[in-house]
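J.: okay, sequence plus prediction incoming.
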Amino acid sequence: MFPFIRVTSSILIPTYYFVVSAAIILALFWITARAKKYNLSHKITLDLSLIIMVCGFIGARLLHVFYENFAYYQEDYSRVLYFWDGGFVFFGGALLAALFGVLFLEWKAPNDDERYLDLFAPVISLTYAIGRLGCLFAGCCYGKSCELPWAISGRHPTQIYASIWELGVVLILIGIESISSLHRRPALFRRPGSIFYLWMILHGLGRLLMESFREDFRGPSLGLSISSWISLAVIALGLVLMFRRKPA
């Protein structure tokens, strides 16, 4: 593992935050370029990006605090603010960001809300893939014991599994988007929103797969981790939203 980047003898930068920050910067450049390409509002795109970043940070922190280690924070509630010590759950951030993001789009772009969802889908996917590499360097989200040639420290490199899967999802989403003629696309992907709903399904499946290899604390939830239950719900919702739509 490589948890810190040494700048000087007294200055250390957490590798996780460095990787996540780099991913966010890359995402902002890409999302603004995509907004221009698809003729969507630059202002709304950046405002939505800010909502996703802020709500993602807060939601990810809160789910960790209240679900994964609440007893620890009860001892001293000020520890909730010590985010530099780590402690974030992706789905907590994703759910809060989705809630406020959808509300924002219903307010600012009700007629184009699903076009914005499609705009963000591959960008979110790539950001997640890079972010998981930050987990690898930090040594969190580790896998079960493994004796395979690609094992890291004797464990399944679940962070790398997640990154590879999500990069594959990016290629699939971009591949479908690259079919410029809507009538050449498969019927399911001719309406706005379908790219995002496909991401929901594929991300949920990948997360379920990764969860089966994880060995860090996942929380007792009827035999499955809370992330697995959320993944199942995300897959189900994605399928409902995808198949309720009539082909164009």
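T.: Everything's here; your move.
J.: all contacts plus neighbour counts: C-alpha atoms, from now on.
T.: Will do.
J.: look up how far G59 lies from the residue nearest the centre of the chain.
T.: When the chain is reduced to its mean C-alpha position, the nearest residue by C-alpha atoms, centre = their mean turns out to be Y128, at 4.3 Å. The gap separating Y128 from G59 is 15 Å, by C-alpha to C-alpha, to the nearest Å.
J.: I25 too?
T.: According to C-alpha to C-alpha, I25 stands 20 Å off from G59.
J.: looking at these two, which one has more neighbours?
T.: Comparing I25 with G59 by other C-alpha atoms under 10 Å, the one with more neighbours is G59, at 22 against 12.
J.: contacting residues around that one?
T.: By C-alpha atoms under 8 Å, 6 or more residues apart in numbering, G59 lies in contact with 89, 92-97.
J.: if you set the cut-off to 6 Å instead, what comes out?
T.: Counting by C-alpha atoms under 6 Å, 6 or more residues apart in numbering, G59 touches 92-93, 96.
J.: just to confirm, which helix or strand has it in it?
T.: Assigned by DSSP states H and E, G59 belongs to helix 42-63.
J.: kindly report the same for D118.
T.: helix 113-138.
J.: mind giving me the packing neighbours of that helix?
T.: helix 15-37, helix 158-177, helix 194-211 (3 or more C-alpha pairs under 6 Å, 6 or more residues apart in numbering; DSSP states H and E).
J.: relative to the whole chain's centre, how far out is it?
T.: The chain centroid and the centroid of helix 113-138 are separated by 5 Å under C-alpha atoms, centre = their mean, to the nearest Å.
J.: same thing with stretch 89-102?
T.: So, by C-alpha atoms, centre = their mean, the centroid of stretch 89-102 is 9 Å from its chain's centroid.
J.: buried residues, that stretch. List them.
T.: 89-98, 100-102 (16 or more other C-alpha atoms under 10 Å).
J.: pull the residues that contact it.
T.: Outside stretch 89-102, the residues within contact range by C-alpha under 6 Å, 6+ apart are 52, 55-57, 59-60, 63-64.
J.: presented hereafter is structure B, for comparison with structure A:
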Amino acid sequence: MYPVLLELGPITVHSYGFMIAMGFVAVILGLRRRAHEINMEPNETLDIALLAMIFGIIGARLYYVLVYDFSHYVKNPLDVFALNQGGLVFHGGLILGTIAVIIYLKAKKVSVVETADLAALLIPVAYAFGRVGCFLNGCCHGIETDSFIGVSFTEFGTTAYHPAQLYSVVLGLGIYGFILWQRPRRTFGGQAFLSYLIIYNAGRFFIEFLRVNPTYFGLVTGAQITSIILIGIACGLYPFIRRKFAYEEDEAVEEIDESSTA
């Protein structure tokens, strides 16, 4: 564990918060660099990033409060705001952040599906940064294991646990690589984002079996239930969005050409 990166007098830089911040910086830089792909100016994309960040944090916190420890927060409502104690869930941030950005894009008359496809490329990078922060902080670890891949976190003595945080980092980077490959080969707008939802939630579903989380009915965790729901929504929307936002054949060819010369 390496929860504190730097201490300068009264200033303490925590590894978890720092890596979360680096994830948002990566999203901002990526949006600025690719702003022309959604017909926006680089500076305009800052609004999208800030909305995603603000509502992402709110959603991540609300999900944790409602699903993981609701009884505690009913008795101690002010603890809802104690983010320094941890308690952010990616699924909640993804859901509320997506809703907020969609509303903004609709108001600005910016393509939702093209922006979503760009987000599908950037979100996995931010996710990977965040999970590195989890690993350094020692939170979100997996179940005990005797495997050679097990990691002992100092707070928990010599017991080795699955480094579920690193499994999630691999998942995020793997999705980034796939979306980077798929992006110029899309046949309709929104395809990359739907692919992201399906692949991420499938991966998250299986990683949950190796994590320490409360279960429902002794079988599945809240994250697994959410993953199943999101996969179902993505699969259900797939044929509709494919028909509604299909590219003309020459558009797809042009995207491939642009990618090969980039």
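T.: Cool, the structure landed. The model shown is predicted, which means the values in this text are computed figures rather than measured ones.
J.: TM-score for the pair, please.
T.: In this superposition the chains share a TM-score of 0.88, using TM-score structural alignment, normalised by the length of structure 1; 236 aligned residues with a C-alpha RMSD of 1.8 Å.
J.: pick out whichever of the contacts of G59 of structure 1 sits closest to G204 of structure 1.
T.: Nearest to G204 of structure 1 out of the contacts of G59 of structure 1 is G92 (C-alpha to C-alpha; 14.1 Å).
J.: can you tell me the element that closest one falls in?
T.: Assigned by DSSP H and E, G92 of structure 1 falls within helix 90-108.
J.: pull up the aligned stretch in structure 2 for that helix.
T.: The aligned range for helix 90-108 of structure 1 in structure 2 is 90-108, by TM-score structural alignment.
J.: with structure 1 overlaid, report how far the matching stretch is off on average.
T.: For stretch 90-108 of structure 2, the mean deviation from structure 1 after alignment is 1.5 Å (mean C-alpha distance after the TM-score superposition for structure 1).
J.: and that stretch, how far from the chain's centre?
T.: On C-alpha atoms, centre = their mean, the centre of stretch 90-108 of structure 2 falls 13 Å from the chain's centre.
J.: taking the buried residues of stretch 89-102 of structure 1 together, which two end up most distant?
T.: V89 and V102 (20.4 Å).
J.: how big's the offset between the helix or strand following the helix holding G59 of structure 1 and structure 2?
T.: Moving toward the C-terminus from helix 42-63 of structure 1, the next helix or strand (DSSP H and E) is helix 70-75. On superposition with structure 2, the mean distance recorded for helix 70-75 of structure 1 (mean C-alpha distance after the TM-score superposition for structure 1) is 2.6 Å.
J.: please enumerate residues in contact with helix 70-75 of structure 1?
T.: Applying C-alpha under 6 Å, 6+ apart, the contact partners of helix 70-75 of structure 1 are R79.
J.: got it, and stretch 9-16 of structure 1?
T.: Stretch 9-16 of structure 1 has contacts (C-alpha under 6 Å, 6+ apart) with 3-6, 134, 138.
J.: just the residues you listed now: which is nearest L202 of structure 1?
T.: Nearest to L202 of structure 1 among the contacts of stretch 9-16 of structure 1, counting by C-alpha to C-alpha, is G134 at 21.4 Å.
J.: could you report the neighbour count for the residue nearest to the closest one when sequence neighbours are not counted?
T.: In space, and not counting its chain neighbours, G134 of structure 1 is closest to Y16: 4.2 Å by C-alpha to C-alpha, 6 or more residues apart in numbering. Using other C-alpha under 10 Å, the number of residues around Y16 of structure 1 comes to 25.
J.: which strand or helix spans the equivalent of S227 of structure 1 over in structure 2?
T.: Counting by TM-score structural alignment, S227 of structure 1 lines up with A223 in structure 2. Secondary structure assignment for A223 of structure 2, by DSSP H and E: helix 222-244.
J.: between the helix or strand following that helix and helix 164-182, how big is the angle?
T.: Where DSSP H and E defines the elements, the next helix or strand beyond helix 222-244 of structure 2 is helix 249-261. Going by axes from the mean of the first three to the mean of the last three C-alpha atoms, to 10 degrees, helix 249-261 of structure 2 is angled at 120 degrees with respect to helix 164-182.
J.: hmm, who's touching helix 249-261 of structure 2?
T.: Contact with helix 249-261 of structure 2 is made by P184, as judged by C-alpha under 6 Å, 6+ apart.
J.: run the chain-centre distance for it.
T.: Averaging C-alpha positions (C-alpha atoms, centre = their mean) puts helix 249-261 of structure 2 28 Å from its chain's average.
J.: and stretch 196-216 of structure 2, by the same measure?
T.: Distance, centroid of stretch 196-216 of structure 2 to centroid of chain: 13 Å (C-alpha atoms, centre = their mean).
J.: start to end distance for that stretch?
T.: Taking C-alpha to C-alpha, the first and last residues of stretch 196-216 of structure 2 lie 26 Å apart.
J.: buried stuff in that stretch?
T.: Using 16+ other C-alpha under 10 Å as the test for burial, stretch 196-216 of structure 2 gives 196-205, 207-213.
J.: what's the answer for stretch 166-181 of structure 1, then?
T.: Quick answer for stretch 166-181 of structure 1 (16+ other C-alpha under 10 Å): 166-170, 172-173, 176-177.
J.: can I get these in TSV with distance to P247 of structure 1?
T.: Shown next, in TSV, are the buried residues of stretch 166-181 of structure 1 (distance: C-alpha to C-alpha, whole Å):
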residue	distance to P247 of structure 1
E166	27
L167	27
G168	25
V169	22
V170	23
I172	20
L173	18
I176	15
E177	16
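J.: D76 of structure 1: which of those is nearest?
T.: D76 of structure 1 lies nearest to E166 out of the buried residues of stretch 166-181 of structure 1, by C-alpha to C-alpha, at 36.9 Å.
J.: and the closest one? What does it align with in structure 2?
T.: Counting by TM-score structural alignment, the partner of E166 of structure 1 is G172.
J.: likewise C55 of structure 1?
T.: Aligning on TM-score structural alignment places C55 of structure 1 opposite F55 in structure 2.
J.: and its match, how far from S147 of structure 2?
T.: F55 of structure 2 is 39 Å from S147 of structure 2, by C-alpha to C-alpha.
J.: now swap in S71 of structure 2 and tell me
T.: 36 Å.
J.: one more: A26 of structure 2?
T.: Counting by C-alpha to C-alpha, the gap from A26 of structure 2 to S147 of structure 2 is 34 Å.
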